[in-house]
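> the following block contains a protein sequence and its predicted model.
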Amino acid sequence: MTPEQITGTFVDFYRERGHLLLPESSLVRPPDDPVLFTTSGMHPLTPYLEGRPHPLGRRLVNVQRCLRTTDLDEVGDSTHLTVFQMLGSWSLGDYDGPRSLRWGYELLRDGFGVERDRLHATVFGGDGPVGPDTGSLETWGELGVPVELTGHENWWSNGPTGPCGPDSEIFVWTGDTPPTGTPTTDRRWMEVWNHVQMRYHRDGDGRLGPLRQHNVDTGMGLERMEMVLRGGRSVFEGESFRPWVRTVTTLWQPDEETLRRVCDHLRSSVVMISDGVRPSTTGRGYVLRRLIRRMLTQLWRDDPSRTLSDLPGEPFRHTLDGFRLGTGFGDPRDVLLDEERRFRGLLRRGRPVVSRYRSRGPLTDEDYRYLHDTHGLPRDLVDGLLTEAA
């Protein structure tokens, strides 16, 4: 199934069950939101999860572009991405968790054709003052899907405070052999869908209290689901990455891990730029700058003459179309090329400065702070220059 077919199947399934389509939000959060980016489909819904009536009702479904910096160091493996698309459904004080799991199983089996013996679930087994999620455990038992009980791994929150609760994660077997083990013992079990029961609110002092209403929030990663349905071994084999993989491979022939990181960072940067983010020294702009410079550092490690000006227009257009974005914030290619020029200049100026400090011995934390505050050289860039000189 293509990403469009997966999305259509998901949305149609929930619309048939009374869910209304929720408009997609920008990656960029409003000024009064303490979080820089939209990290999940539920993020814009926080006030409604806490009890405010939603204008579209109590059953919602949508497709949302998301960005998570917490997974940045994992990018380069077969499943983690910086920017990805999340298929989500919500019950705002309407139906319960077991019904959500039953619908989820029905959609996976009948809508996507995933066999039951390729499924495994994890369920919150209790932790501290909150007991085990017996409703989910019993539901999976009735459906014949094996379950593994965990602790904090099956507790979901969007930050240190706010709505939270136990979740049940659904995994699909991606190995070449018959399924073995459990999600915590065999990495070939890949998580594709999370069903969260938002029952609690965590205060600033860490205490849990009941929410005004019990909600259900589900999130399915589109790129991972495409991988499962295509029988692939990596999200980078999917349709949304194909133009980037083909282009980067043809131009620069990097190793597999570098190829994945470069393609992820390029695609993510295009989405961020098209949502109005610009490289800078703080906040969202610094996240974008770090992505671009990490990607360039990877490319220049083997050949400093490589340049983003060699990139054709096709992968840019493909990403804008795939994420339903326009060019109202300018051409992302121009922003990338401008940042490349700035980074080359910074490296040219920074190499002798770092070499001078390195000649005195190993760098201290004070040296790193001085290089950042005085010369604009962040720690990861300094470390890259040190590796380059070694």
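Sure, I can see it.
> please count neighbours and contacts with C-alpha atoms only from this point.
Noted.
> what ranges do the strands span in this protein?
Taking DSSP state E, the strands of the chain run over residues 20-21, 59-67, 83-92, 119-124, 147-150, 155-157, 162-173, 189-202, 208-221.
> before we go on, here's another structure to hold up against the first:
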Amino acid sequence: MNTEQLVRTFTEYFEDRGHRRITGSTLLPPSGDPVLFTTSGMHPLTPYLEGRPHPLGRRLVNVQRCLRTTDLDEIGDRTHLTVFEMLGTWSLGDYEGPQSLDWGYGLLTDGLGIDPGRLHVTVFGGDDQVGPDTDSLELWHGRGVPVELTVEDNWWSNGPTGPCGPDSEIFLWTGDTPPQSTPTRDDRWVEVWNHVMMRHRRLDDGTLVPLPQRNIDTGLGLERLSSLLRGRSSVFECDVFDPWRRLVPPLWQLDEPSLRLVCDHLRSAVVVIGDGVRPSNTGRGHVLRRLLRRVLTVLRRDEPRRGLGDLPEELIRHTLDHFRQDVRPEPVRRVLLEEEHRFTRLLDRGRRILSRPRFRGPLTEDDLHYLHDTHGLPRDLVLDLRQQ
């Protein structure tokens, strides 16, 4: 089952259970939203989770592209992506947590053929404000799925204030031996689906008050689940990366973590550009610039002549088509090459400045601040240049 088939199976399963499919938004939140990018499927639905009636009703399902800058330092491992797609379902004051979990269990086992013996779940164990999630615990015991109780790991929030609530996370065993231990003690358990019982609002003073309605918000990473269903432990072995893994290694010889980073960041940059962002020194443009400069730093670490001009147009077109972005590959390529040219000039200037007698010894924090504030040389770039 490839990602397209998985999306169709997921949405049809929940449409059969009264959910209406809604169109996912771009990576850009509505004007006035303080976050840079859409980080989850629930983000565009916040007004409806807080009580506004949705025009399509109280049961919704969709696929939403997301970008999380908090995961940038994790890229290169087996499970994290910068831009990814989230399969999501919502109950806007309709059904409760046990119903959502029961449907989730049914889709994974009956719909997708996952052996129930490879599943483990975590459930909120309670704290000094909210008691344990006994409803979810009872549902999982009834299905014979092992449960681990946690506190912080099973409390979901979208920030220090705002909608929040307990959640139950479903994990899939990826080890070669029979399942062992629990999700918090063995990283061979990989989280695939989070079901949030969004019932509370946290105020500025830390207290909790009830939301106007009791919601369910679930999220399931498409690329992660697809790779697991293919028997692979890496999201980079999902079918959406097949052309990248076919075309990039003959072009640039890279170790596996570097290959993952280059493929992820270039693919993410194409999506961000396709949604209308351009490189800059602040905001969304700074995130895009950071993605591209990390790619160029990796590519040129062993071979200074490597460049984005070699990137096959097929990969740009494949990414734009997958995310249904009505943009031609040529303007995207032009943005990539212009940013590469800027970075090359910055490298040349950085090398000249760092060759001055003042910077030939160990660099102090004052030196790093001066290089950044006066010459526009970021700390990471300075440290990389010193290692060359």
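Looks like it arrived, so ask away. Model, not experiment: these values are computed from the prediction.
> please work out the TM-score for the two chains.
Scored by TM-score structural alignment, normalised by the length of structure 2, the superposition of the two chains gives a TM-score of 0.97; 388 aligned residues with a C-alpha RMSD of 1.4 Å.
> how about the strands of structure 1, which one is nearest Cys263 of structure 1?
strand 83-92 (11.3 Å; C-alpha to C-alpha).
> could you list every helix and strand in contact with the closest one?
helix 3-15, strand 59-67, strand 208-221, helix 222-230, helix 256-274 (3 or more C-alpha pairs under 8 Å, 6 or more residues apart in numbering; DSSP states H and E).
> switch the cut-off to 6 Å
Counting contacts by 3 or more C-alpha pairs under 6 Å, 6 or more residues apart in numbering; DSSP states H and E, strand 83-92 of structure 1 is packed against strand 59-67, strand 208-221.
> that one against structure 2, how far on average?
On superposition with structure 2, the mean distance recorded for strand 83-92 of structure 1 (mean C-alpha distance after the TM-score superposition for structure 1) is 0.3 Å.
> what residues in structure 2 pair up with that strand?
Aligning strand 83-92 of structure 1 against structure 2 (TM-score structural alignment) gives residues 83-92.
> residues in contact with that stretch?
58-67, 215-222, 268 (C-alpha atoms under 6 Å, 6 or more residues apart in numbering).
> do that again at 8 Å, thanks
Stretch 83-92 of structure 2 is touched from outside by 7, 10, 14, 19, 40-42, 48-49, 51, 58-68, 213-223, 264, 267-268, 271, with contacts defined as C-alpha atoms under 8 Å, 6 or more residues apart in numbering.
> just stretch 145-154 of structure 1 next, same as before
By C-alpha under 8 Å, 6+ apart, stretch 145-154 of structure 1 touches 116-117, 119-127, 137, 140-141, 166-169, 182-183.
> apply 7 Å and report the result again.
Stretch 145-154 of structure 1 is contacted from outside by 116, 119-127, 140, 166-168, 182, using C-alpha atoms under 7 Å, 6 or more residues apart in numbering.
> ditto for stretch 212-220 of structure 1
42, 49-51, 86-93, 96-97, 192-199.
> could I get the buried residue list for that stretch?
213-220 (16 or more other C-alpha atoms under 10 Å).
> that one vs structure 2, average distance?
Looks like 0.4 Å for stretch 212-220 of structure 1 (mean C-alpha distance after the TM-score superposition for structure 1).
> tilt between the longest helix along structure 1 and helix 256-274?
Longest helix in structure 1, counting residues (DSSP state H): helix 332-358. Orientation of helix 332-358 of structure 1 against helix 256-274 (axes from the mean of the first three to the mean of the last three C-alpha atoms, to 10 degrees) gives an angle of 120 degrees.
> can you name every helix or strand that helix 332-358 of structure 1 contacts?
If you count contacts as 3 or more C-alpha pairs under 7 Å, 6 or more residues apart in numbering; DSSP states H and E, helix 332-358 of structure 1 packs onto helix 256-274.
> follow-up on the earlier one: of all the strands of structure 1, which one is nearest Leu311 of structure 1?
Using C-alpha to C-alpha, the nearest of those to Leu311 of structure 1 is strand 83-92, at 20.1 Å.
> tilt between the closest one and strand 59-67?
160 degrees.
> separation between the residue sitting furthest away from the middle of structure 2 and Leu363 of structure 2?
For structure 2, the largest distance from the centre (C-alpha atoms, centre = their mean) belongs to Pro357, which lies 43.6 Å off. Distance, Pro357 of structure 2 to Leu363 of structure 2, using C-alpha to C-alpha, to the nearest Å: 12 Å.
> next: Leu347 of structure 2.
18 Å.
> mind giving me the ChimeraX select for the contacts of stretch 145-154 of structure 1, buried ones only?
Buried residues within the contacts of stretch 145-154 of structure 1, by 16+ other C-alpha under 10 Å, are selected in ChimeraX with:
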select :119,120,121,122,123,124,125,126,140,166,167,168,182
